[in-house]
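**Student:** This is a predicted model, with the sequence first.
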Amino acid sequence: MASSRLAPAFRLPSLGTDYALYVEPPPPAPLTGRSSVAAPAPPWPVVLCLDGDDQFDALRAARADLASERALPPLLLVGIGYGASYQEPANRRGRDYTPVPIEGAPEGGGADAFLDFLVTRLWPELERRYPIDNYTRAVAGHSLGALFALHALFKPAPFFNRVLASAPSIWWGERALLRSVAELRAKQGALPARVFLGVGERDSRSMIEDLDLLEARLDAEPFAGLEIPRARFPRKNHFNSLAPGFRAGLAALFAPE
C-alpha cells in the first residue's frame, strides 16, 4: 500500500500503469490583523513530486515549513505514483525513472517514454483541472527519482526548468547521465534553468563521488543560464537526507530572482 496520508485526487492510465496523482494546492495566506484567510490567487507553478506514494508527504512538509516563513511563492504540489510502495509489483519506478536497462533490471530504460507521458498526457490534464502557471515547471525526486529529474533536464529542449535532485542515482547504467550531459553540452552552450543538487554526507562514497563528478563537469564546462545551487547534509545518509533535501531544494529553486 502507498504511505501518503492523502488519497489520490485522480488516476491516469498509461504505459500499462494506472498512475495515482496526489494534489495539494497552495495553503491559505496567513492571517494579517482582521483580514480573512484566502488561498493565493492563481495561476500557480507546479512542483511534480516523483515517487509520490512514498515521498509526497515529505514535499508537503517542506512546503509547509517554508511557507510559514513566507519563503516560497504559492505552488501547486502534485505527486505522481502507482498506488503502491517501492517493494510492490505495481510500483514501476525501476522502469519509469531509468534511462537504460542494466543487468539485473531488464525492465529499466523507460525514462523517455515516461517523460513523454508527463508532457503529452499528464500536463494537459493538470491544465484542464487546475489554474497552473506554465512559465515555471518544477520536478522533484530523490534517488532514482532524482536521476529521472536530471535525465529530463539534460535534453535539447527540456520541459522542466526547475529541478530538485536529492541524492541522485547517477551510477545507473555506468553513469549514463554523465554521457547525456556531455552529449548535450557538445550540441548547445545554453540551458536556462535552475537545478538543486544535494546529498547526505553519510550516503555511500560512490553516491557522493558521482555527484561531485557531475558538479565538477558542470562547473568546468558550464551551460549559460544554468544555475546550480547545491548542498551537503551533515549526519544524513541516503534515506534520511530526503526531508532536508526537499526543504533546501524548494527554497533554492524558488528563491527570489
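**Tutor:** Alright, I've got the coordinates. None of the values given here were measured: they were computed from a predicted structure. Residues are numbered from 1 along each chain as shown.

**Student:** use CA for all of it now, contacts and neighbours both
**Tutor:** Will do.

**Student:** in the stretch 151-257 of the chain, which spans are helices?
**Tutor:** 172-187, 205-220, 242-253 (DSSP state H, counting those that start in this stretch).

**Student:** List the contacts of E201.
**Tutor:** Counting by CA atoms under 8 Å, 6 or more residues apart in numbering, E201 touches 208, 232-237.

**Student:** mind redoing it with 10 Å?
**Tutor:** By CA atoms under 10 Å, 6 or more residues apart in numbering, the contact set of E201 is 207-208, 231-238, 241.

**Student:** The residues you listed in strands, which ones?
**Tutor:** Counting by DSSP state E, the contacts of E201 place 231-233 in strands.

**Student:** With distance to H151 added, can I get the helices of the stretch 151-257 of the chain in TSV?
**Tutor:** Output for these, formatted as TSV (distance: least, CA to CA, whole Å):
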stretch	distance to H151
helix 172-187	6
helix 205-220	12
helix 242-253	17
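
**Student:** filter the contacts of E201 to the buried ones?
**Tutor:** 207-208, 231-233, 236-238, 241 (16 or more other CA atoms under 10 Å).

**Student:** what's the closest of these to P101?
**Tutor:** M207 (19.3 Å; CA to CA).

**Student:** Hmm, S169 and that closest one touching each other?
**Tutor:** Yes: using CA atoms under 10 Å, M207 makes contact with S169 at a distance of 6.8 Å.

**Student:** Mutual contacts of these two, please.
**Tutor:** What both M207 and S169 touch, as defined by CA under 10 Å, 6+ apart, is the set S143.

**Student:** before we move on, the earlier item: how about TSV for the ones in strands among the contacts of E201, with distance to P106 added?
**Tutor:** Shown next, in TSV, are the ones in strands among the contacts of E201 (distance: CA to CA, whole Å):
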residue	distance to P106
A231	33
R232	32
F233	33
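
**Student:** Next, the contact list for the residue nearest to K236 when sequence neighbours are not counted, please.
**Tutor:** Among residues not flanking K236 along the chain, G200 sits closest, at 4.5 Å (CA to CA, 6 or more residues apart in numbering). By CA under 10 Å, 6+ apart, the contact set of G200 is 166-167, 207-208, 231-242, 244-245.

**Student:** Report the separation between G200 and R93.
**Tutor:** Distance of G200 to R93, given as CA to CA, to the nearest Å: 22 Å.

**Student:** Then L15?
**Tutor:** Following CA to CA, the distance that separates L15 from R93 is 12 Å.

**Student:** Now F233. Nearest residue, chain neighbours left out?
**Tutor:** Spatial nearest neighbour of F233, chain neighbours left out: G200 (4.5 Å); criterion: CA to CA, 6+ apart.

**Student:** in the chain, which residue is closest to the centre?
**Tutor:** Among the residues of the chain, the one closest to the centroid is A140, at 1.4 Å (CA atoms, centre = their mean).

**Student:** Take this one as well and set it beside the first:
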Amino acid sequence: MSRKLLALLALLTGLIGAASAQPANKPFVLANTQIVPVQSASTGKAHELVVVLPASYASNPGKTYPVLYFLDAYWDTPLLTATYGNLIYDNQVPEFIMVGLSYPSGFNYDVERRKDYTITAMDAGSGKADAFLHFITEEVAPLIESRFRGEKTGRIISGSSLGGLFAIAAAYKAPGFFSGHIAISPAAGWDKGALGKLDERYAKDHKTLNARMFISYGTAEYPGFREPIAAFQKQLAARHYQGLALQNYAMEGIDHASVKGDGYVRGLTWVFQPRKPADPSGLTRGMMQQD
C-alpha cells in the first residue's frame, strides 16, 4: 500500500472519529407527556390537549391528582413543565396533572385564542369564551377525570393576557367548577372593561365567590394595558366576597411576555397553598443528609 493511500486512510479515519465524537442532533422530549386530539361539539372545531402526567402516575394506579388546565399550551408547555419540576423539588405544591389547551398544526394561534378566550364580541373574530368554557367543563374535564384520574375537586384554570381574562371570567361564569384561578397580566381592558362589568353584574346578586385567585401584572407593561389590571385588582379586593382568597401582585420592572415565569411560580404556589406538602424541600433534605 502506497504512502499516499495510507495517509488518506489515516485522514479519513481521523475525520470519522471526530464526527462520531460530536453530540447527536436529536429532539428534546418532555417526559410523561402526550397529545390527545379532541373534536369539540361545543366549539365545532378540532383541539389538542397536551397532557403532562406526574412522575408517580404509573406506579400509583389507584391515586387521583388535582389538575391544572392551562391556556396557550402551544407556547407555554415547556415553561410550565420546568416550573412544575422546580416547585415539586422545593415541595411547594403537590403532584398534579397538567392539561394544556392547544390546537392542531396549521391553526393560527393568535386568531383562535382571540376567538376562544374573549368574553364579549368586538367583531366576528371574538367573543366565543362561553363556548370554549363549555368545551373545558363538559368535554375536557370529564375526559381527564375518567381517562387520567384527575380530581373533580382540585381543578385549576390559568392563562396569560387574553388567557388571563378567560381564567378570571371562568370564576363568574362557572362558579365552583375550578378551585383556583391564575391570571397573569390579564387583558382587563378588553372591550372597554368588560371584565369589570362582569364583576359588577355578579356582585348585584352574589356575596360569595369560592376560589383561590392570583392576579398579576408587570410594572413595565404598556400603561394602557397595565392600568386596567391594577384597577380590577382593587375592584375585586374591595368586594370582600365570602370564600375568595385573593392575591394581587405586581412584578417590578417586568414587561408583558416576561411576567409568565415569576407569575406561574407565585400563582401555582398560591392556589395550591392549602395542599402544600409538609415534608422539607429537596435542598433541605440534601443538606440534612450531609449533617
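**Tutor:** Thanks, I have the structure now. Quantities reported herein were computed from a predicted structural model and do not represent experimental measurements.

**Student:** quick one on the thing from earlier: which residue of L15 and R93 of the first structure possesses the greater neighbour count?
**Tutor:** Each of L15 of the first structure and R93 has its neighbours counted (other CA atoms under 10 Å); R93 has more, 22 against 11.

**Student:** Residue in the second structure paired with A61 of the first structure?
**Tutor:** Taking TM-score structural alignment, A61 of the first structure has A82 as its aligned residue in the second structure.

**Student:** any idea which of the helices of the stretch 151-257 of the first structure is most buried?
**Tutor:** Stretch with highest mean neighbour count among the helices of the stretch 151-257 of the first structure: helix 242-253 (a mean of 23; mean count of other CA atoms under 10 Å).

**Student:** mean shift of that one relative to the second structure?
**Tutor:** Averaged over the aligned pairs, helix 242-253 of the first structure sits 1.0 Å from the second structure after superposition, using mean CA distance after the TM-score superposition for the first structure.

**Student:** Read off where that helix ends up in the second structure.
**Tutor:** Taking TM-score structural alignment, helix 242-253 of the first structure hits residues 260-271 over in the second structure.

**Student:** and the gap between the residue nearest to F233 of the first structure and A167 of the first structure?
**Tutor:** 7 Å.

**Student:** can you list residues touching both of the two?
**Tutor:** Common neighbours of G200 of the first structure and A167, counting by CA under 10 Å, 6+ apart, are 207-208, 232, 237-239, 241-242, 245.

**Student:** of these, closest to W44 of the first structure?
**Tutor:** Scanning the shared contacts of G200 and A167 of the first structure for proximity to W44 of the first structure, where the rule is CA to CA, the winner is G245, at 22.4 Å.

**Student:** surely that closest one meets R63?
**Tutor:** No: applying CA under 10 Å, one finds G245 of the first structure not in contact with R63, separated by 12.0 Å.

**Student:** Return every residue with contacts to both of those two.
**Tutor:** What both G245 of the first structure and R63 touch, as defined by CA under 10 Å, 6+ apart, is the set A251.

**Student:** Which of the helices of the stretch 151-257 of the first structure sits closest to F10 of the first structure?
**Tutor:** Of those, nearest to F10 of the first structure by CA to CA is helix 242-253, at 23.9 Å.

**Student:** and that closest one, what other elements does it pack with?
**Tutor:** Packing contacts for helix 242-253 of the first structure, counted by 3 or more CA pairs under 10 Å, 6 or more residues apart in numbering; DSSP states H and E, involve helix 52-68, strand 132-142, strand 162-166, strand 190-200, strand 230-233.

**Student:** what range in the second structure matches the shortest one?
**Tutor:** Translated: strand 230-233 of the first structure. With TM-score structural alignment applied, strand 230-233 of the first structure matches the range 248-251 in the second structure.

**Student:** neighbouring contacts of that stretch?
**Tutor:** Taking CA under 10 Å, 6+ apart as the rule, stretch 248-251 of the second structure contacts 183-185, 213-221, 226, 229-230, 232-234, 236-237, 258-259, 262-263, 266-267.

**Student:** how far apart are it and its match in the first structure?
**Tutor:** Its aligned residues in the first structure lie a mean 1.8 Å from stretch 248-251 of the second structure after superposition (mean CA distance after the TM-score superposition for the first structure).

**Student:** what's the counterpart of the residue nearest to K236 of the first structure in the second structure?
**Tutor:** In the second structure, G200 of the first structure lands on G218 (TM-score structural alignment).

**Student:** Its match and H206 of the second structure: what is the separation?
**Tutor:** Taking CA to CA, one finds G218 of the second structure at 31 Å from H206 of the second structure.

**Student:** and what of R114 of the second structure?
**Tutor:** Using CA to CA, one gets 29 Å for the distance from R114 of the second structure to H206 of the second structure.

**Student:** The two: who's more crowded?
**Tutor:** A count of neighbours by other CA under 10 Å puts R114 above the other of R114 of the second structure and H206, at 18 against 12.

**Student:** Counterpart of the more buried one over in the first structure?
**Tutor:** Under TM-score structural alignment, R114 of the second structure pairs with G94 in the first structure.

**Student:** Can you tell me the closest non-neighbouring residue to that match?
**Tutor:** G108 (5.7 Å).

**Student:** ditto for H142 of the first structure
**Tutor:** S166 (4.6 Å).

**Student:** Quick one: map the one you found onto the second structure.
**Tutor:** Using TM-score structural alignment, S166 of the first structure sits opposite I184 in the second structure.

**Student:** Surely that match and L268 touch.
**Tutor:** No: if you go by CA under 10 Å, I184 of the second structure and L268 don't touch, sitting 11.2 Å apart.

**Student:** Now for these two: what residues contact both?
**Tutor:** 158, 214.

**Student:** if we can go back for a sec, of the helices of the stretch 151-257 of the first structure, give the one that comes closest to E24 of the first structure.
**Tutor:** Closest approach to E24 of the first structure among those is made by helix 242-253 (15.2 Å; CA to CA).

**Student:** Quick one: residues contacting the residue nearest to the centre of the first structure.
**Tutor:** Per CA under 10 Å, 6+ apart, neighbours of A140 of the first structure: 47-52, 55-56, 59, 79, 146, 148-150, 162-166, 195-196, 245-246, 249-250.

**Student:** go on, V199 of the first structure?
**Tutor:** For V199 of the first structure, the contact set (CA under 10 Å, 6+ apart) comprises 142-143, 165-168, 207-208, 211-212, 230-234, 236-239, 241-242, 244-245.

**Student:** For it, give its distance to S169 of the first structure.
**Tutor:** Applying CA to CA to V199 of the first structure and S169 of the first structure gives a distance of 10 Å.

**Student:** what's the answer for L126 of the first structure, then?
**Tutor:** Taking CA to CA, one finds L126 of the first structure at 28 Å from S169 of the first structure.
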